[in-house]
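S.K.: Curious how this folds, go ahead:
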Amino acid sequence: MLMAHPALVNNLIQQYEALRALHAENGSPRTRQRLEDLACSLCVTTGTRDVEAALVAARRRLHAGHGEEDCLLAT
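M.R.: Down below sits the predicted model:
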């Protein structure tokens, strides 16, 4: 399975968590749509179907210490 770069995974997690907090305060349609888009991206990136499972998988991936060895462009 092709794995996303840890920086991308970390960025998706941070954006999702920030928007989830914002959505709790301001549930605008735009914020809700962006939150759904990020949830979908997290699921695709981690090969899961549920955003909570995606967050767990993404955090495990980051915690496992995968770094530049996963990047095909690393020198």
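
S.K.: When you work out contacts or count neighbours from here on, use the C-alpha atoms and nothing else.
M.R.: Fine.

S.K.: all helices of the protein, in order?
M.R.: Secondary structure of the chain (DSSP state H): helices located at 6-25, 29-46, 51-63.

S.K.: Show me the one of those that comes nearest Asp70.
M.R.: Across the helices of the chain, Asp70 has its closest neighbour in helix 6-25 (8.4 Å, C-alpha to C-alpha).

S.K.: Second input sequence below; structure requested for side-by-side comparison:
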Amino acid sequence: MPHPTILRGLVERYAELSEDPGRAGALEDISYTLCVSTGTRTVEDALAVAESYLDEVRADGTPAGQPLAGDAADPGTVILTA
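M.R.: All right, here's what the predicted structure looks like:
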């Protein structure tokens, strides 16, 4: 899967292009890119997979519910004090 920011951009671009009948070629290109990016064969499946994936991850790519690096709840965090 591409980074969530990239995937979100692809979905938004698809939505923009789907409203403009004069941009059929660009819509076909973005549809293909969405399918390749999500490992699907139809744009409907690609959008469903993208939506599901984006619901599960934060913008930085970490799974929702997982502490962010540097959070006090993250056991791998090193806190330096003076």
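
S.K.: circling back: dump the helices of structure 1 into JSON lines; add mean neighbour count and distance to Asp70 of structure 1 as well.
M.R.: Formatted as JSON lines, the helices of structure 1 follow (neighbours: other C-alpha atoms under 10 Å; distance: least, C-alpha to C-alpha, whole Å):
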{"stretch": "helix 6-25", "mean neighbour count": "15", "distance to Asp70 of structure 1": "8"}
{"stretch": "helix 29-46", "mean neighbour count": "17", "distance to Asp70 of structure 1": "14"}
{"stretch": "helix 51-63", "mean neighbour count": "17", "distance to Asp70 of structure 1": "11"}
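
S.K.: Same list (those helices) but as TSV, adding distance to Glu69 of structure 1.
M.R.: Shown next, in TSV, are the helices of structure 1 (distance: least, C-alpha to C-alpha, whole Å):
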stretch	distance to Glu69 of structure 1
helix 6-25	10
helix 29-46	18
helix 51-63	13
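
S.K.: Pro4 of structure 2 contacts Ser52, correct?
M.R.: No - between Pro4 of structure 2 and Ser52 there is no contact under C-alpha atoms under 8 Å: 11.3 Å.

S.K.: What lines up with Gln14 of structure 1 in structure 2?
M.R.: Using TM-score structural alignment, the partner of Gln14 of structure 1 in structure 2 is Glu12.

S.K.: quick one: Val43 of structure 2 and Cys35 touch, right?
M.R.: Yes - counting by C-alpha under 8 Å, Cys35 is a contact partner of Val43 of structure 2 at 6.0 Å.
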